[in-house]
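Enquirer: A predicted structure for the sequence below; I have some questions about it.
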Amino acid sequence: MNSKPKLWIARRLSDATLERAQRDYDTIINTDDRLSTADEIVAMSAKVDAIIPCHSELFNADVAQRLDPRLKIIANHSVGVDHCDLPALKSRGIVVTNTPDVLSDATAEIAMLLMLGAARHAVEGDHLVRSGNWDFWSPSFMVGKQVTGARLGIIGMGRVGQAFARKARGFDMEIHYYNRTRLTPDKEHGATYHSTIESLLPLAGFLSLHCPATPETTGLMNAERLAQLPPGSILVNTARGALVDEAALLAAVESGHIAAAGLDCFVTEPGGNPAFSSHRNIFMLPHIGSATVRTRDAMGFRALDNLDAFFNGETPKDKL
C-alpha cells in the first residue's frame, strides 16, 4: 500500500487491533464506543475507504443505498452478518467480509457455561448465597439435571457447533445434530446425523443452537418445535436471538416443559427480554460469547487481514 487508506473503526476494539490499525491505516476510532445511528454511518461513509463495524452496526437496504461511493469495503468484526443486507451492498459494489474460525472455541465455552449453569441452578444458587438467605439443606435441595452422559442435540454443525461438540464429548454426552449437509466421518466423530430438525428434537434432553440467523431460521424454535423437545429439556442459544420465539420459550418455561434455558443472545440487543428476568431457571449473559482477550485480538486481526488483502489488490480470504 503506497498511501494509507482511510479506515473507520466503529466500536472500541482490542488494544492490539487498534495499534495495528493505526500503524497501517489513516484511522478514525469511535473511542466513545457508542452505537452509531444510520445517518452517522452514512455520513462517515463519505470520509473513509473502509469500515470495520461489529454486529451492532446495521447496514440494511436503506443504509446501503445511501452509502457514499467512496466506501469500498466493510470488514466485519463478527462471524454473523445478519446486520448486513448483502445483496444491497453488493449492488453498490461494496465488498463485505467477516471473521470466521477465530471465535469458535470462545463461543463454545460460553455455550458450555450456559448449559451447565442452566442444568444446575446457577442463577438461583448464586442468588441464594449472595442474598444471605441460604439457611437450609436437604437431599432434595436444588436438585438439577445431570449433563454427563446426557443426550445433546446441536442445530448447526459449523465451526462453533463442532467446537461445542468436542467439549461436550468431555462430558461423555451422546451427540445428535442437524445440519444442512452431513459432515464427513472425520468431523462427525461418532455424532448421529439427522436430516430434519423434527427427528432430532424428541431426542434432545439438551439442545444447543449454533446456526446463523437468516429469513429461514428466524423463529426457528417456535411453540411447535419447543413442544417436540422432551419434557424437562434445556435450551441453549449462543448464536442469534432471532432463532428463538421468546414468547413461546417463556410459555414453555412457565409450563415446566422446558426445565431451564441458557441464553447469550436475544431478539432485542442490548437490553434482552425483561420478561425472562423473573425466572431464575433462565441463565442469561449479555452476548459475550467471543469476549476473551485472545479471541478479540484474533477477530480484529482477521478483519485487518481482509482489509490488507483488499487494498493490496487481492481477494480477501473471508469475502462473502
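Expert: Noted; the coordinates are in hand. Residues are numbered from 1 along each chain as shown.

Enquirer: contacts, neighbours, all on C-alpha from now
Expert: Noted.

Enquirer: so where do the helices sit in the stretch 151-300 of the chain?
Expert: Remark: helices assigned in the stretch 151-300 of the chain by DSSP state H, counting those that start in this stretch are 159-169, 185-188, 197-200, 223-228, 246-255, 293-311.

Enquirer: quick one, which of the ones you listed is nearest to residue 282?
Expert: Nearest of the helices of the stretch 151-300 of the chain to residue 282, taken as Cα to Cα: helix 246-255 at 8.4 Å.

Enquirer: The closest one - contacts with which helices or strands?
Expert: Counting contacts by 3 or more Cα pairs under 8 Å, 6 or more residues apart in numbering; DSSP states H and E, helix 246-255 is packed against helix 223-228, strand 258-263.

Enquirer: Now tabulate the helices of the stretch 151-300 of the chain in a markdown table and tack on mean neighbour count and distance to residue 75.
Expert: Shown next, in a markdown table, are these (neighbours: other Cα atoms under 10 Å; distance: least, Cα to Cα, whole Å):
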| stretch | mean neighbour count | distance to residue 75 |
| --- | --- | --- |
| helix 159-169 | 21 | 20 |
| helix 185-188 | 12 | 29 |
| helix 197-200 | 17 | 33 |
| helix 223-228 | 17 | 35 |
| helix 246-255 | 17 | 31 |
| helix 293-311 | 20 | 5 |
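
Enquirer: between the ones you listed, which one is nearest to residue 272?
Expert: Per Cα to Cα, nearest to residue 272 of the helices of the stretch 151-300 of the chain: helix 246-255, 10.3 Å.

Enquirer: Any figure for the gap between residue 36 and residue 152?
Expert: 39 Å (Cα to Cα, to the nearest Å).

Enquirer: Same drill for these two, tell me which one is more crowded.
Expert: Set residue 36 next to residue 152 and count neighbours by other Cα atoms under 10 Å: residue 152 wins out with 25 against 16.

Enquirer: got another, please set it beside the one above:
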Amino acid sequence: MPTTVLVLVETINDYLPILEHQGFHLILAPTPSERAEAIARHASQIDAVLTRGPLGLYADEIAALPNLKIICVIGAGYEHVDLKAAADRGITVTNGAGVNASSVADHAMALLLALVRDVPRCDAAVRRGEWPKIMRPSLAGKRLGILGLGAVGMAIAKRAAAGFDMSVCYHNRQHRSDVPYTFCSTPTELARASDFLIIATPGGLGTKHLINRQVLDALGPNGFIVNIARASVVATADLITALEQRRIAGAALDVFDAEPQVPQALKTLSNVILTPHVAGLSPEATQATVELVGKNLTAFFAGQPVLTPIEMPSSVGSAVM
C-alpha cells in the first residue's frame, strides 16, 4: 500500500509529479475547507503531511491523524507546526531551510532597490503622464544590517557586498567567526549601525517583536527596513507609527501578521512597498524544495535519517536564528 501524503501547500502543484513518480499517494487540500474535509475523511490513511510555516499543522489535527509519522515543512519557517504535539507522538518534522535562499535573497534586494530608489512611485507617475525628477539615495557604499545570518542572510550579504559595494553588519543568535561581516550584539546596535535593515531570521517565540520602537528609532529617519522573513519578528503597530511619523524613511514587506489580510494603514502609506509573501517562490526554488521533500520522505520510510530534521521542543527554545 503506497505511503499517503496530505498536501496542504497551495503553490507547488506543477512539481507534485516529482513525489508521485517516487510512489507517494497524494491528497491535495490547499484550502481550509478541503483541509478539514481531508483530515476527517482520510485520517487513518495519512502517513505524512506536507505544509509550510504559515499553514502549519495544529495539535488537534495531529491528534486526528492516528498514523501520521512525519511532517515535512516547505521553507525554513515552521512557526505554526505544533512541535510539542508532534514530539509527544514521536513524529519526525523536517523543513527546507536554505533551499530557496537564492530566491528570497533576490526578492530582498529587489524590494530594497525598489524602496530606496522609489521605483513604484516613479512608475505610477510616468503612467499618469508625469515626468518627475525624484532624487533618491544610492545603495553603493551604504551600510546594510541583516537580522539573522543563516542561508538567506548570507545570500543577501554576498549580493550586497559584492554587487553593491555595501558594508555589511549582522545580528545573530551567535557570533560567526567564518564571515567577514561585522557582528552587532543586539538588534538596536544593528539598527544604529545600518542605513538599511533586512529581516532574515525565522519566526517563532524566540524572535517575536525583536524589531520594536527602540530598534526603529535607532534606525532613524533616513533608514529603510525590508522584511522577507516573518511578520512576527516586527511589532507591526510600532512599524506603522514609525512610518506615519516618518521616524524611518520607508519599509518593504513581503510578510504580514494575518495573511492574506494586510493592515489598511500599510496600504495607504506612500513610503511602503508590499508584496504577497512571494519571496521564496521561483520555479528553481520550488522544484528544489519538492525534491528535498521527496528525499526526506524516501529516507524516512526506508528507515534512514532524514536530511533536514527540525530540533524538537527540548531544544527549540534556543534555536531562534
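Expert: Cool, got the structure. Only a predicted model underlies this, so the values are computations on that prediction, with no experimental measurement involved.

Enquirer: Please tabulate the helices and strands packed on helix 246-255 of structure 1 in CSV and include distance to residue 248 of structure 1 as additional columns.
Expert: Putting those into CSV (distance: least, Cα to Cα, whole Å) gives the following:
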stretch, distance to residue 248 of structure 1
helix 223-228, 5
strand 258-263, 11
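
Enquirer: Tell me which of the helices of the stretch 151-300 of structure 1 sits nearest to residue 122 of structure 1.
Expert: The nearest among the helices of the stretch 151-300 of structure 1, by Cα to Cα, is helix 246-255 at 16.1 Å.

Enquirer: residues in structure 2 matched by that closest one, start to end?
Expert: Using TM-score structural alignment, helix 246-255 of structure 1 corresponds to residues 236-245 of structure 2.

Enquirer: same question, stretch 120-127 of structure 1
Expert: Mapped onto structure 2 using TM-score structural alignment, stretch 120-127 of structure 1 spans residues 117-124.

Enquirer: mind listing what's buried in that stretch?
Expert: 117, 118, 119, 121, 122 (16 or more other Cα atoms under 10 Å).

Enquirer: that older thread, quick one, which of the helices of the stretch 151-300 of structure 1 is nearest to residue 17 of structure 1?
Expert: Once the helices of the stretch 151-300 of structure 1 are compared by Cα to Cα, helix 293-311 is nearest, at 5.2 Å.

Enquirer: Have a look at how far, on average, that closest one is from structure 2.
Expert: For helix 293-311 of structure 1, the mean deviation from structure 2 after alignment is 0.6 Å (mean Cα distance after the TM-score superposition for structure 1).

Enquirer: which other helices and strands contact that helix?
Expert: Using 3+ Cα pairs under 8 Å, 6+ apart: helix 293-311 of structure 1 touches helix 15-24, strand 73-75.

Enquirer: could you dump those to a markdown table with distance to residue 142 of structure 1 and mean neighbour count?
Expert: Formatted as a markdown table, these follow (distance: least, Cα to Cα, whole Å; neighbours: other Cα atoms under 10 Å):
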| stretch | distance to residue 142 of structure 1 | mean neighbour count |
| --- | --- | --- |
| helix 15-24 | 42 | 15 |
| strand 73-75 | 47 | 25 |
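
Enquirer: want to throw those into JSON lines with distance to residue 116 of structure 1?
Expert: Output for these, formatted as JSON lines (distance: least, Cα to Cα, whole Å):
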{"stretch": "helix 15-24", "distance to residue 116 of structure 1": "32"}
{"stretch": "strand 73-75", "distance to residue 116 of structure 1": "34"}
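
Enquirer: For residue 92 of structure 1, find the nearest of those.
Expert: strand 73-75 (10.5 Å).

Enquirer: Just the buried positions in the following helix or strand past the closest one, please.
Expert: Beyond strand 73-75 of structure 1 in the direction of the C-terminus, DSSP states H and E gives the next helix or strand as helix 86-91. Along helix 86-91 of structure 1, these residues count as buried under the neighbour rule (16+ other Cα under 10 Å): 86, 88, 89.

Enquirer: ok, those vs residue 50 of structure 1, which is closest?
Expert: Nearest to residue 50 of structure 1 out of the buried residues of helix 86-91 of structure 1 is residue 89 (Cα to Cα; 13.2 Å).

Enquirer: roughly how far apart are the closest one and residue 8 of structure 1?
Expert: The gap separating residue 89 of structure 1 from residue 8 of structure 1 is 17 Å, by Cα to Cα.
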